[in-house]
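Novice: The sequence and its predicted three-dimensional model are supplied below.
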Amino acid sequence: MAKVVAFNKPFGVICQFSGEGDTLANYINIPNIYPVGRLDKDSEGLVILTNDGKLQNKISNPKSNKTKTYLVQLDGDITKEAINDLKAGVVLKDGLTKPAFVKKIHQPEWLWDRTPPVRKRILIPTSWIEISITEGRNRQVRRMTANVGFPTLRLIRIQIDKWKLASIKVGSYVSL
């Protein structure tokens, strides 16, 4: 029977079950499930895990165009021009990205504190965007925001296709 789990990955956790450091094995004790795609060590939020290889491929295959949505804290106060560039697609070393859905938002009130906290600089403000992409290139959102002049300070995935982070506590998971 197919198992599907939604996990709220904390900052610093490596998105695999084995190896050095803080891994998924420290949070999830369900045999034979694997992450669908990955979040890098510096990113937080929703990770879907399953034991169903066909489902894993359907979600993670770039040809499936599954939407992934992120909340992003940026270094600097993002401009309308930068948002329009992200919406149009930006040229990265591995080619032009597909257009993204992007909107400037306020920091969500429900958002947990990160450990360790994001660095603060007195003279440089931060801003937040919500961005949705249909690709899954390595560190894509971080590279996109840096490309338009606003490096990512914090990245939280809140949705993959129909699955949402909702109220899953950091370091916890729910069966779907």
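Specialist: That came through, no problem. Residues are numbered from 1 along each chain as shown.
Novice: okay, CA-based contacts and neighbour counts for the rest of this
Specialist: Will do.
Novice: Now for the spatially most central residue of the chain: which residues touch it?
Specialist: A centroid search over the chain (Cα atoms, centre = their mean) returns residue 157, at 3.2 Å, as the residue closest to the centre. By Cα atoms under 8 Å, 6 or more residues apart in numbering, the contact list for residue 157 reads 43, 44, 45, 46, 68, 69, 70, 71, 165.
Novice: Using TSV, please lay out the residues you listed together with neighbour count.
Specialist: Output for the contacts of residue 157, formatted as TSV (neighbours: other Cα atoms under 10 Å):
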residue	neighbour count
43	24
44	24
45	25
46	28
68	20
69	22
70	23
71	25
165	21
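Novice: Second structure follows, compare the two:
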Amino acid sequence: MKRLNKYISDTGFCSRREADKLIESLRVTVNGRAPELGTKIGDDDVVCVDGKEVKAVPENKSDRVYLAYNKPVGITCTTERKIKGNIVDAVKYKQRIFPIGRLDKPSEGLILLTNDGDIVNKILRAENAHEKQYRVNVDKPITPMFLNKMSSGVPILDTITLPCDIKQVGKTSFDIVLTQGLNRQIRRMCEYLGYNVTRLIRKRIMHIKLDGLKAGQYRQLSDDELNQLNNDVVHSSKTARDS
């Protein structure tokens, strides 16, 4: 038996969080009836989303897809096809996939896409401390005070950002490594200190890099990248309760 949201995410239909939203909006049925959140699924149960059956996948995940995509500016990280410029239509992959996390519409660079719902939260949860590196351009010269405050923590969204590594690489540009994923975090941090971001590129997620991908291009993760990814998240918590 497994929870309904995990069953749906394991099929590659969407992430576990999105599965919960589908259940709450009554778009999911189990054996023809609307289920509750937390419902558990057995081998003989029939699960449908919008009237179409979603079937269980091989335990060895032999059909899973893992892509690195260089998201251009203007693409929205959503699977909602009704939204113009959504990432699913932009990638045009032959199988159903969804993004791991987000890059806001004005930002660009590396984002991972998959149909392995089990791995999503392991990568995203801040307490798992998986690194993401960004190149950031701002609208005026960077000062030592700015670098110090950015690295030590900035009050945004009713919290203080975690200490992070930051390195100036130009008069108005810097590299920053985060283990958090707060909404528009870098832009909000800069704005708090009186700077506006003019360009933001994500260059790395954990050990995975853009590796020369041009804007709008994607590639399959290599066997080495995928093996290291699985090794790195094997002890990561999937939910707060797992921690």
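Specialist: Now that the structure is in, tell me what you want to look at. In this text, all values refer to a predicted model and were calculated from it rather than measured experimentally.
Novice: TM-score for this pair?
Specialist: Here the superposed chains carry a TM-score of 0.85, computed using TM-score structural alignment, normalised by the length of the first structure; 157 aligned residues with a Cα RMSD of 1.3 Å.
Novice: one step back: from the contacts of residue 157 of the first structure, which land in strands?
Specialist: 44, 45, 46, 68, 69, 70, 71 (DSSP state E).
Novice: how about the second one, what's its match in the second structure?
Specialist: In other words, residue 45 of the first structure. In the second structure, the residue paired with residue 45 of the first structure is residue 109, using TM-score structural alignment.
Novice: Give me the distance between its match and residue 48 of the second structure.
Specialist: Distance, residue 109 of the second structure to residue 48 of the second structure, by Cα to Cα, to the nearest Å: 35 Å.
Novice: returning to that earlier point: before we move on, which element is the residue nearest to the centre of the first structure in?
Specialist: In the assignment (DSSP states H and E), residue 157 of the first structure maps to strand 152-160.
Novice: residue range for that strand in the second structure?
Specialist: Against the second structure, strand 152-160 of the first structure falls on residues 197-205 (TM-score structural alignment).
Novice: go on, stretch 63-74 of the first structure?
Specialist: Under TM-score structural alignment, the match for stretch 63-74 of the first structure is residues 127-138.
Novice: what number of residues lie near residue 58 of the first structure?
Specialist: 15 (other Cα atoms under 10 Å).
Novice: I'd guess it is in a strand, am I close?
Specialist: No: looking at residue 58 of the first structure with DSSP: H, G, I helix; E, B strand; the rest coil, it is helix, so not inside a strand.
Novice: Surely it touches residue 64?
Specialist: Yes: Residue 58 of the first structure lies in contact with residue 64 (Cα atoms under 8 Å); the separation is 6.4 Å.
Novice: What is the longest helix belonging to the second structure packed up against?
Specialist: Longest helix in the second structure, counting residues (DSSP state H): helix 223-233. When contacts are defined as 3 or more Cα pairs under 8 Å, 6 or more residues apart in numbering; DSSP states H and E, helix 223-233 of the second structure sits against helix 117-124.
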